[in-house]
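[1] Coordinates for the following, if possible.
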Amino acid sequence: MELTRNLTDSASVAATATASTAQNTGSATATDITATDSATGSATGSVTSKASASGSSKASASGSKSGSGSSSAKHSTSYDARLPAGGISMMTPAATETSYYKIGEYITFGWNYTSLSATPTAINIMATCTENSQLYTISMNQTVSGTGSVVWDTGKYQSTAVQNPLLTETYTLIIYDAGSSISATAQAGYLSVFDSYTFGMYTPQPYVPLDQFVCATCSGALSSMERAALKMVLGMGLLTVLSFTWFVSGTGIIW
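    Next comes the predicted model:
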């Protein structure tokens, strides 16, 4: 009996130790798995978080750039919509005059600013010709003062213009805010695009003697031979009238 009890107790102790070891092993394994999953999850979450932060940052930067581009097309300060847009009043030459300029000479334009609530920092001055759809630069980023003026050296431009020379045509003067665009919509208080003044330019022609001149735009222009024939017809008509008068007077038909 004693031997049997000892054997039973030994078996019980061994079983308990085995169970305890298995339990500890299971706990360790579970702990390791949990730690591994936790580390993996943390790392994955960290990477995802970083990717998300990076994406948000890029999207934000992209949005900022887009917003910046959009806002640059508009003025930062808004004025009462009842106010007129700023404008330009031509002084030299007067807006009521149609001036013609010889290509190769200096052309002076002068103007006043009207209804400006916000004075532009600088302006661009251009000229355009509808005949060749060309835009000619007169001055860029010109500082704005009380009044405006510019001198265009057409001779200098023409001497270097190979592809788009100045033509004998009508031109339109264009003045606009350098911080805006040539096609900007007028806004209250700000300088609107000025494009209402037209002027003519022509290329000087060499001297031609009067008897060799032919009017290219005259529909009834006569050649030198036609002019000689006309002179002869007029001369013969005059001679006929004088001869008839002398004949009638000499024969006493008319007293």
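[2] Only C-alpha atoms from now on, for both contacts and neighbour counts.
    Will do.
[3] Without its sequence neighbours, what residue ends up closest to Gln158?
    If the residues on either side of it in the chain are set aside, Gln158 comes closest to Pro165, at 5.8 Å by Cα to Cα, 6 or more residues apart in numbering.
[4] now that neighbour, what's its secondary structure?
    At Pro165 the chain is in coil, as set by DSSP: H, G, I helix; E, B strand; the rest coil.
[5] Same question for Thr185.
    coil.
[6] Neighbours of it, how many?
    Neighbourhood size, Thr185 [other Cα atoms under 10 Å]: 11.
[7] need the contact list for it.
    Going by Cα atoms under 8 Å, 6 or more residues apart in numbering, Thr185 touches Ser192, Val193.
[8] any idea how far it lies from Asp177?
    For Thr185, the distance to Asp177 equals 11 Å [Cα to Cα, to the nearest Å].
[9] ok so, going back, now the residue nearest to Gln158: how far from Met201?
    12 Å.
[10] Can you pick out the residue with more neighbours from these two?
    Met201 (18 against 15).
[11] so where does that one fall, helix or strand?
    Assigned by DSSP states H and E, Met201 belongs to strand 194-202.
[12] from the middle of its chain, how far away would that strand be?
    Relative to its chain's centre, strand 194-202 lies at 19 Å (Cα atoms, centre = their mean, to the nearest Å).
[13] cool, and stretch 224-238?
    With Cα atoms, centre = their mean, you get 60 Å for stretch 224-238.
[14] re earlier: which neighbours do Thr185 and Asp177 have in common?
    Taking Cα under 8 Å, 6+ apart as the criterion, Thr185 and Asp177 both touch Ser192, Val193.
[15] Can you give me the buried ones in the strand holding Met201?
    Across strand 194-202, burial judged by 16 or more other Cα atoms under 10 Å covers Phe194, Asp195, Tyr197, Thr198, Phe199, Gly200, Met201.
[16] and this one, so I can compare the two:
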Amino acid sequence: MRFIFLSVLCTVLLLGTISSAWPWRPYGILGGSLDKRADTTETSAAGTSEQKTAASTASETASSTTGGTTGTTTGTNTKTGTSTDTATGSETATGKTTGTNTKTGTSKTTATTSISIDPAAAAGGVSMITPASSSTTYYKIGQDVTFVWNYTSLSVTPSAVNVVASCSLNSQVYTLTSNMSVEQTGSVVWDTGKYKQTATIPLLTASYTLFIYDASKELGDTASAGYLSSQIGYSFGMYSPQPYTSLGSFECVTCNGALSATTRQALKFTCGMALITFASFTWFAGSAGVLAT
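    Okay, here's the model as predicted:
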């Protein structure tokens, strides 16, 4: 029994010695079906060691090197009675120093002034100095015409004004000046002689109305309280000089009361018939004793 056991043991040892000394091919006898067992412990230890080394290296690099900063700051500062600031930024840190700092800003300041106007207040206007508004002044066409005025009840001063003269006889508007700057006392001189030389719309012997209104508005617009009104005008007259004509040959062309020759003859005939009728009635009444006392 002991002999059999020893025989088997020797056989196993012999086979083990032969197997370990045998020159195995790279893929083994079975053509790659038998692979060498991987050493898990050594591989894990090596991987852990490499990770620790990489982490240590990254830590040392991060501690010795300042992380790069990439940032964008956009600022907008707008002031309109109040101040508003808006900032937006982002930062990214890496192990290598790479930084970009960009700042873009826009600053704008706006001042707004407001005034309080009573809605029941009257609209602004002008007070004529020359000519006086108490009477109508007549100007000869071909001469300089001067107008001087002051502003009244004006809470909001317009940036510029227009000065025009309107004639109702031909429904035309003559521009004396436009976009005129506003001062406490305004004045304008109208050279009617120069205008007459190049005029496409002639000046007539008629009455005119002077208007001074805000250049940003239209003539005739309704003005709010405190704003310059364009609906109040000042009248003046203009006439063209005529050569001398005797009273007997003078004939008023523009007068509505002028009588023609036919009209004068008709009036003479009517007056004559009235006299004849009155005389006849008086004679008849006297003859009949009606008028006797």
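[17] The residue nearest to Gln158 of structure 1 -> structure 2?
    With the correspondence set by TM-score structural alignment, Pro165 of structure 1 lines up against Pro202 in structure 2.
[18] Quick check: the gap between that match and Gln242 of structure 2.
    Distance, Pro202 of structure 2 to Gln242 of structure 2, by Cα to Cα: 16 Å.
[19] cool, and Gly125 of structure 2?
    37 Å.
[20] Same question for Ile4 of structure 2.
    Ile4 of structure 2 sits 170 Å away from Gln242 of structure 2, taking Cα to Cα as the criterion.
[21] So between those two, which is more surrounded?
    It is Ile4, of Ile4 of structure 2 and Gln242, that has more neighbours when counted by other Cα under 10 Å, with 9 against 6.
[22] in the helix or strand hosting the more buried one, what counts as buried?
    Element membership for Ile4 of structure 2 (DSSP H and E) is helix 2-21. Buried residues in helix 2-21 of structure 2, counting neighbours by 16+ other Cα under 10 Å, are absent.
[23] Quick one: distance of it to the chain centre.
    Distance of helix 2-21 of structure 2 from its chain centroid, counting by Cα atoms, centre = their mean, is 111 Å.
[24] Then stretch 38-47 of structure 1?
    When distances are taken as Cα atoms, centre = their mean, stretch 38-47 of structure 1 is centred 52 Å away from the chain's centroid.
[25] What segments of the stretch 51-200 of structure 1 are strands?
    For the stretch 51-200 of structure 1, the strands defined by DSSP state E, counting those that start in this stretch cover 87-92, 100-102, 106-114, 122-129, 134-143, 147-153, 169-177, 194-202.
[26] Just name whatever secondary elements the fifth one is in contact with.
    Translated: strand 134-143 of structure 1. Here strand 134-143 of structure 1 touches strand 122-129, strand 147-153, going by 3 or more Cα pairs under 8 Å, 6 or more residues apart in numbering; DSSP states H and E.
[27] Mind doing that once more with 6 Å?
    Helices and strands touching strand 134-143 of structure 1, by 3 or more Cα pairs under 6 Å, 6 or more residues apart in numbering; DSSP states H and E, are strand 122-129.
[28] counterpart of the strand it packs on in structure 2, which residues?
    Going by TM-score structural alignment, strand 122-129 of structure 1 sits over residues 160-167 in structure 2.
[29] buried sites along the matching stretch?
    Buried residues in stretch 160-167 of structure 2, defined by neighbour count with 16+ other Cα under 10 Å: Val161, Asn162, Val163, Val164, Ala165, Ser166, Cys167.
[30] do stretch 92-108 of structure 1 as well
    Of the residues in stretch 92-108 of structure 1, those buried (16+ other Cα under 10 Å) are Pro93, Tyr100, Ile103, Gly104, Ile107.
[31] how about those residues, which pair is most distant?
    Pro93 and Gly104 (18.3 Å; Cα to Cα).
[32] Quote the end-to-end distance of stretch 180-198 of structure 1.
    With Cα to Cα as the measure, stretch 180-198 of structure 1 spans 22 Å from end to end.
[33] so how far is that stretch from its chain's centroid?
    Relative to its parent chain, stretch 180-198 of structure 1 has a centroid offset of 12 Å by Cα atoms, centre = their mean.
[34] No more questions from me, cheers.
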